[in-house]
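**Student:** sequence-free structure coming up:
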């Protein structure tokens, strides 16, 4: 569906507010955009660029379009557990998970040693050692100033806050899945904010007029572009390892609370939905920035979560070229956090999360399912982007 000039959208049957439309118009009009902008059905207002957008650029990247939670994404695995294997009351399981995975502003007391995490610990340790070495070589460190490097390695394998979560879900045949959502923690935020500042300064220096200063970009070939891309790729890898480390800790918590060994199937997915990478589309190599969007190449598995009380989906991409082989990253917010707190109360939260073992207090009221778009409408709007492999319903949710 053509939303406006130079914009292709998958929004039939879902709301798109006028502020988001203005943002989309601003993005589509930038001289560095290399083709149409693709808009996913979960689209909503973001910082500079709309969440739920796929932006092709040539010779430049917009750091604010990638965002400050670089590499934020999803991880999911199907276990060999069935619904009948779970206890009737899951409070103990939630407590076990929360005791092993720090949430919110919390971090591990010591720097993480992945060899202690699982049978795959040696592989995880190798990945972390590579990350550690690459971090010390990042040229952007000269811009970031004083950093507590120990904090970076204490935060890996932690959830964070906001809309990040860990869930146990049941699929259509009662199989138990572990699913989680997190990103690159504070170091990704630090890199993102520094790059946004660098881009603003570069555009001011070049005399570039911007409709929104958060749409400032860095030009390929400049030292600032190199610094950002190097750090961007590092942060994306940090985010992926962060999710894998949490996954193994959740499995460890399940083993401890259920008193049995737990295996996983080959159906495991780890995908970003806030990132940028070079891809080939319409015969040209371009930078593709997915801000709240998931790669959905033909046959590729992805994850589209709902909210705390709604369904989620494991999907397989159809490789639709018009979407730059992408799909939505979730349901997408219908109301801002402030508006959600004004519209809903704790009774509504309890009702909308009935049957889910989770927090039901003021601290998560802004994450109430009613603050999000209808996931069924979002999925219907992108039927030509993905097919559904599994439908998941959460029975336990840990929020930051």
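**Tutor:** Cool, got the structure. Keep in mind that what you see is a predicted model, and the values were worked out from it rather than measured.
**Student:** C-alpha only now, for contacts and for neighbours.
**Tutor:** Noted.
**Student:** and stretch 27-44, how far out from the chain middle?
**Tutor:** Stretch 27-44 sits 19 Å away from the centroid of its parent chain (CA atoms, centre = their mean, to the nearest Å).
**Student:** same question for stretch 221-233.
**Tutor:** The chain centroid and the centroid of stretch 221-233 are separated by 22 Å under CA atoms, centre = their mean.
**Student:** packing partners for the strand or helix carrying residue 275?
**Tutor:** Element membership for residue 275, per DSSP states H and E: strand 274-281. Judged by 3 or more CA pairs under 8 Å, 6 or more residues apart in numbering; DSSP states H and E, strand 274-281 is in contact with helix 63-66, strand 284-291.
**Student:** dump these to JSON lines, plus distance to residue 20.
**Tutor:** Listed next are the helices and strands packed on strand 274-281 as JSON lines, based on distance: least, CA to CA, whole Å:
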{"stretch": "helix 63-66", "distance to residue 20": "13"}
{"stretch": "strand 284-291", "distance to residue 20": "13"}
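**Student:** please identify the most buried of those.
**Tutor:** helix 63-66 (a mean of 29; mean count of other CA atoms under 10 Å).
**Student:** try it against this one:
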């Protein structure tokens, strides 16, 4: 008896000669490489005799599913008519982004969609795209950076501190925020997130726990940032009962780091295998939420979203301690995620890939660029937008185009004009890379109301 499990070993046990053999070999090869063959065969026999008892099990659940109700792999055909949709600020959005939305609206599982005024072309779904589906989740509809989010804390500190203590504030961001793939904090903080069951029961996630622990409280590369700036509260009836006027604020933008990226990659692969689509829309492959993989992705996605929040909590706690002040208000929101939400009277999965949740009364923060204000907003619960708003100003120029179009001296001049100090940051994140945030906000007045602004003054990004 060889050490490697083979299909004929499973047939000898009594496995049917169907896809359950491939599923079993795949699962064992992925998650039980170090387990002895005799032990695997003993467990496999138990699953074969009573697959119901193993439904939902982290390793054997998928095998049980293949024995009870195999996932049907059939070539999907797009609908000829698009599901209902609404586009905001249509004249400001490139055609390719619209076509990406139109393709997603032809998916058999699509119910409704919307395109936000900051939209631009992405992978699969456009950035700024919102899509409601029936009992299906699209990993690329959530995005690679699961739970990418904004977090703003407001401090009862006079804004003169930004100039008077500028050196100390620059030092706080330089020394106590970490960016990119390799920077981590010397002193690691623990967090209750690491006690979550998903880190014990989902094999892929279990492998990623150490990486997630090391990266807690850090930010990614690209357009992720931590900033000091001026908060201007303009709404007298604000939720925190703060007097209107100016305060110091800390704004961060980042997601779920390596944890989310690996979850996205793994389940996107599974989705493409289970849901063959025409080549031009293959990145819109979905997982049925009634399947083992669909349920597992949903749990992993929610964990990644909560982990992203934990990262922001850690960033802001470190800065608050160094400032010697407690925040008087906190506003935060995801913009790469999927939610269960009622649409047209039925529960759907609403994907927001670069879009802010904007249910009635829901608070959020929509950033501009490093030289343009961000907006603190309250959702108006617009049904046509699937209760969503933009997630920022949106890119006007691609990263490649920025490198061709702008120079460091142009960026320095722009920063000087707006009295912004930049630590790190590349040409691809030039302020001029982004759309006019004032125009974007004007195009979504029926989606959100403004209750304040945040104007960046000291910005830290990846080098």
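**Tutor:** Perfect, I can see it now. Remember, predicted model here, so these are calculated numbers, not experimental data.
**Student:** hmm, back to that, which part of structure 2 matches the strand holding residue 275 of structure 1?
**Tutor:** Mapped onto structure 2 using TM-score structural alignment, strand 274-281 of structure 1 spans residues 336-343.
**Student:** that stretch vs structure 1, average distance?
**Tutor:** If you overlay the two and look at stretch 336-343 of structure 2, the average distance to its match in structure 1 is 0.9 Å (mean CA distance after the TM-score superposition for structure 1).
**Student:** checking my notes, residue 270 of structure 1 in a strand, right?
**Tutor:** Yes - secondary structure of residue 270 of structure 1 (DSSP: H, G, I helix; E, B strand; the rest coil): part of a strand.
**Student:** mind listing what it touches?
**Tutor:** By CA atoms under 8 Å, 6 or more residues apart in numbering, residue 270 of structure 1 lies in contact with 73-76, 240, 243-244, 302.
**Student:** need the counterpart of residue 282 of structure 2 in structure 1.
**Tutor:** In structure 1, residue 282 of structure 2 lands on residue 213 (TM-score structural alignment).
**Student:** quick one: residues in contact with the strand holding residue 275 of structure 1.
**Tutor:** By CA under 8 Å, 6+ apart, strand 274-281 of structure 1 touches 66-67, 69-73, 232, 236, 285-293, 321, 324.
**Student:** okay, now the nearest residue to residue 290 of structure 2 once chain neighbours are set aside: neighbour count?
**Tutor:** Of all residues not flanking residue 290 of structure 2 in the chain, residue 135 sits nearest, at 7.6 Å (CA to CA, 6 or more residues apart in numbering). Neighbour count of residue 135 of structure 2, defined by other CA atoms under 10 Å: 17.
**Student:** need the counterpart of residue 135 of structure 2 in structure 1.
**Tutor:** That one, residue 135 of structure 2, aligns with residue 59 by TM-score structural alignment.
**Student:** and for residue 314 of structure 2?
**Tutor:** Match for residue 314 of structure 2 (TM-score structural alignment): residue 245.
**Student:** what helix or strand is its match on?
**Tutor:** Residue 245 of structure 1 belongs to helix 223-258 when assigned by DSSP H and E.
**Student:** same thing with residue 389 of structure 1?
**Tutor:** Using DSSP H and E, residue 389 of structure 1 sits within strand 386-399.
**Student:** related to what we said a few turns ago, didn't the residue nearest to residue 290 of structure 2 look like it was pressed against residue 288?
**Tutor:** Yes - contact criterion CA atoms under 8 Å: residue 135 of structure 2 and residue 288 qualify, at 6.2 Å.
**Student:** buried residues, stretch 215-233 of structure 1. List them.
**Tutor:** 215-219, 224-233 (16 or more other CA atoms under 10 Å).
**Student:** quick check: residue 129 of structure 2 is in a strand.
**Tutor:** Yes - applying three-state DSSP, one finds residue 129 of structure 2 inside a strand.
**Student:** re earlier: out of the helices and strands packed on strand 274-281 of structure 1, the one nearest residue 33 of structure 1 is which?
**Tutor:** Nearest to residue 33 of structure 1, of all those, is strand 284-291, at 9.5 Å by CA to CA.
**Student:** with structure 2 superposed, average distance for the closest one?
**Tutor:** Averaged over the aligned pairs, strand 284-291 of structure 1 sits 0.5 Å from structure 2 after superposition, using mean CA distance after the TM-score superposition for structure 1.
**Student:** after that strand, next one along is what?
**Tutor:** strand 293-295.
**Student:** that next one aligns to what range in structure 2?
**Tutor:** Counting by TM-score structural alignment, strand 293-295 of structure 1 lines up with residues 355-357 of structure 2.
**Student:** tell me the contacts of the match of residue 135 of structure 2?
**Tutor:** If a contact means CA under 8 Å, 6+ apart, then residue 59 of structure 1 has 32, 219-220, 286-287 as its contacts.
**Student:** on that earlier part again, name the nearest of the buried residues of stretch 215-233 of structure 1 relative to residue 271 of structure 1.
**Tutor:** Among the buried residues of stretch 215-233 of structure 1, and counting by CA to CA, the member closest to residue 271 of structure 1 is residue 233, at 13.9 Å.
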